[in-house]
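**Student:** here is my input, please return the structure:
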Amino acid sequence: MKNYFLKSAMVLLIICGVLSCSAEDKSSASTKELVAETPVDDINKFQAYTQKYTEDTVLTQNHAIGHIGDLFFTHWKDGGTTSLSMQIDGNFNVSWQGGGYNYVGGPGWHFGDINRVIGYNFTEDSGANFITVYGWGYDKNMSVKNPAHLVEYYILQRWSDAYEPSKNGLFGKTFMSNGVEYSTYRTLREEKPSINNTSTFYQYWSKPNQPLSLGEDREIIFADHVKAWADSGWILPDMNNFDASDDPTYQVMAVEVFNPPEDGTASGRVWDATPH
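**Tutor:** Here you go, the predicted structure:
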């Protein structure tokens, strides 16, 4: 439910602003270097996605995207004070202060892959609204009048009582994946900010029976969730394209907070667990 109202200025901010980081950014990371990377899949509209942090870094600005180590990351907020600390090996930490704003960020990949297995271990969570696999699918050839042309999806692992994602949602089915029982839901967002301007689109949810515990290595088999959604007729559009106006169709392990009542932090590690 990320607000993209200010996304029109984001790319300019990343290209022109992040390369000359503020004194606050420089002081908050012991080593940080940003260099240009060979464009991935000929990305033309989103040159910021080709940038690569080659050292551990701390991000405090409102918007930042790029790659660090083998992972892509997104870091976005519409106000407040939140930082994303990223390490080359996939370890990361999100720290936030209480206030009236929305934040979402974390490491992952600049595209979704139905065959991907997402490995993660969260060691700390002091009240994030969502710890979740988060991403988008988009089909530019489908009518914008069909909400299925654009899909925002969540595979929840942990969530707070402040928001119940299944409320007012259409129930799909219950299924097992890698030892966890999930229930699926579909919700509708009408004329809301998205990766493709203000749009009407669907949200697909997979939600465990209860929040999963911290401190364990876990693997999310993405294909199981795509199949479960499809079993109810909820088809994900293309997850590997750069057709949308504001963002590619990325897939990350995200920490999301909105209107946090108090300070908090969440820490973990993400890796690609796909069998090869």
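
**Student:** drop to CA atoms for contacts and neighbour counts, all remaining ones
**Tutor:** Noted.

**Student:** mind listing the strands for the stretch 51-200 of the chain?
**Tutor:** Secondary structure of the stretch 51-200 of the chain by DSSP state E, counting those that start in this stretch: the strands cover 51-53, 57-59, 63-68, 71-77, 82-86, 91-96, 102-109, 117-125, 130-138, 150-159, 170-177, 180-193, 198-208.

**Student:** winner for burial among the ones you listed?
**Tutor:** Scoring the strands of the stretch 51-200 of the chain by mean neighbour count under mean count of other Cα atoms under 10 Å gives strand 102-109 as the most buried, with a mean of 26.

**Student:** for comparison, sequence B:
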Amino acid sequence: MKNIFQKTTILLTVCGLASCAAEQDDAETMNDAAAAPAVSNIDKFEAYTQRFSETTEITQHHATGHVGDFFFTHWKDGGAASLTLSPEGDFSVSWEGGGYNYVGGPGWHYGDEDRVIGYRFDEDSGASYITLYGWGYDETMSTSDPAHLVEYYVLQRWTYDPSQNAEYGTTFVSDGIEYSTYRSVREEKPSINAPSTFYQYWSKPAEQRPLGEDQKIIFADHVQAWAESGWIIPDMNNFDASDDPTYQVMAVEVFNPPEDGTASGQVWDGR
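**Tutor:** Sure thing, here's the model as predicted:
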């Protein structure tokens, strides 16, 4: 992808998985237009959820916020990775090789079953996953039931096959693309609600989606396919988790990347 970003480095508050540190390092650069008020209606996360009006580069270990109207999440447990996002939805993720996990990208601070996601990836030099990614959470369910918390993926490109050691669900067609569904369990792993035991739902296309072309994900088709196997997503518009809202983003994920890499593209509302 051509370098369309005029990068403005913004110092975001650094957050841990279970709590947000209020301490802030000295700012290298603070843009006058960057420090807008916290996003309304999610005051619980105002310590590290901010709104930026210009293209922003995020480098911290855990940060969320909005650039223009697009929400972003940016999380890593080590290593070096950065997310650059414009108010128009253009974004780029860059990472260095190493032994760590990173996931981040732009989208919305809540999931919507009826959302249609438009996107295009122009560059992918080896991400573990290029995916629609999000969470559902029901705080009224027992935490001993993995269904109380669901991490979901609608894969588009990948270098690691998540169907390994996962339960097969069904095969279906959405927007002319054949997908197969899988479910796996994560036991006491990082989540939007501290280390927890939870389900992962996967939709995996028969073929990886190409670069350089506009694509569309009809999320309702995936929710229906999962439900046909009895796999229900809990509340996707929930602010009761301890660490993050139940966001829905077009994400880049890398884990233990063997070398440096970049993925870049654009996301938009596809309806």
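
**Student:** related to what we said a few turns ago, can you add distance to Gly268 of structure 1 and give the strands of the stretch 51-200 of structure 1 back as CSV?
**Tutor:** Below are the strands of the stretch 51-200 of structure 1 laid out as CSV (distance: least, Cα to Cα, whole Å):
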stretch, distance to Gly268 of structure 1
strand 51-53, 19
strand 57-59, 15
strand 63-68, 15
strand 71-77, 14
strand 82-86, 10
strand 91-96, 6
strand 102-109, 10
strand 117-125, 4
strand 130-138, 10
strand 150-159, 13
strand 170-177, 21
strand 180-193, 20
strand 198-208, 19
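
**Student:** out of the ones you listed, nearest to Leu12 of structure 1?
**Tutor:** With Cα to Cα as the measure, strand 63-68 is the member of the strands of the stretch 51-200 of structure 1 nearest Leu12 of structure 1 (10.3 Å).

**Student:** contacts for the closest one?
**Tutor:** Contacts to strand 63-68 of structure 1, defined as Cα atoms under 8 Å, 6 or more residues apart in numbering, come from residues 10, 13-14, 18, 48-56, 72-77, 86-88.

**Student:** let's see 7 Å
**Tutor:** 10, 14, 48-54, 72-77, 88 (Cα atoms under 7 Å, 6 or more residues apart in numbering).

**Student:** average distance between that strand and structure 2?
**Tutor:** Compared with structure 2 after the fit, strand 63-68 of structure 1 shows a mean deviation of 1.0 Å (mean Cα distance after the TM-score superposition for structure 1).

**Student:** that strand: how far from the chain's middle?
**Tutor:** 12 Å (Cα atoms, centre = their mean, to the nearest Å).

**Student:** which stretch of structure 2 lines up against that strand?
**Tutor:** Mapped onto structure 2 using TM-score structural alignment, strand 63-68 of structure 1 covers residues 62-67.

**Student:** what of stretch 205-222 of structure 1?
**Tutor:** Mapped onto structure 2 using TM-score structural alignment, stretch 205-222 of structure 1 covers residues 202-219.

**Student:** now the end-to-end length of that stretch.
**Tutor:** 12 Å (Cα to Cα, to the nearest Å).

**Student:** quick one: closest of the strands of the stretch 51-200 of structure 1 to Met239 of structure 1.
**Tutor:** strand 130-138 (4.5 Å).

**Student:** hmm, Thr82 of structure 1 is touching Gln97, no?
**Tutor:** Yes. Counting by Cα atoms under 7 Å, Gln97 is a contact partner of Thr82 of structure 1 at 6.4 Å.

**Student:** thinking Pro193 of structure 1 is in contact with Leu6, fair?
**Tutor:** No. Assessed by Cα under 7 Å, Pro193 of structure 1 is found out of contact with Leu6, at 9.6 Å.

**Student:** surely Phe5 of structure 1 meets Pro193?
**Tutor:** Yes. With contact defined as Cα under 7 Å, Phe5 of structure 1 and Pro193 form a contacting pair (6.3 Å).

**Student:** quick check, Pro260 of structure 1 in contact with Trp96.
**Tutor:** No. Counting by Cα under 7 Å, Pro260 of structure 1 stays clear of Trp96, with 8.1 Å between them.

**Student:** ok, the closest residue to Thr59 of structure 2 other than its chain neighbours to Gly107 of structure 2 distance?
**Tutor:** Distance criterion Cα to Cα, 6 or more residues apart in numbering; nearest residue to Thr59 of structure 2, sequence neighbours excluded, is Ser82 at 4.6 Å. Note on Ser82 of structure 2: its distance to Gly107 of structure 2, by Cα to Cα, is 16 Å.

**Student:** repeat that for Glu139 of structure 2.
**Tutor:** According to Cα to Cα, Glu139 of structure 2 stands 23 Å off from Gly107 of structure 2.

**Student:** do the same with Thr59 of structure 2
**Tutor:** Taken as Cα to Cα, the spacing of Thr59 of structure 2 relative to Gly107 of structure 2 amounts to 18 Å.

**Student:** and what of Ala206 of structure 2?
**Tutor:** According to Cα to Cα, Ala206 of structure 2 stands 25 Å off from Gly107 of structure 2.

**Student:** now swap in Val116 of structure 2 and tell me
**Tutor:** 11 Å.

**Student:** so what sits against both of the two?
**Tutor:** Among the neighbours of Val116 of structure 2, none is also in contact with Gly107 (Cα under 7 Å, 6+ apart).

**Student:** need the contact list for the residue nearest to Gly212 of structure 2 when sequence neighbours are not counted.
**Tutor:** Distances taken as Cα to Cα, 6+ apart place Asp122 nearest to Gly212 of structure 2, at 4.6 Å, with adjacent residues excluded. Contact analysis of Asp122 of structure 2 by Cα under 7 Å, 6+ apart lists 1, 211-212, 264-265.
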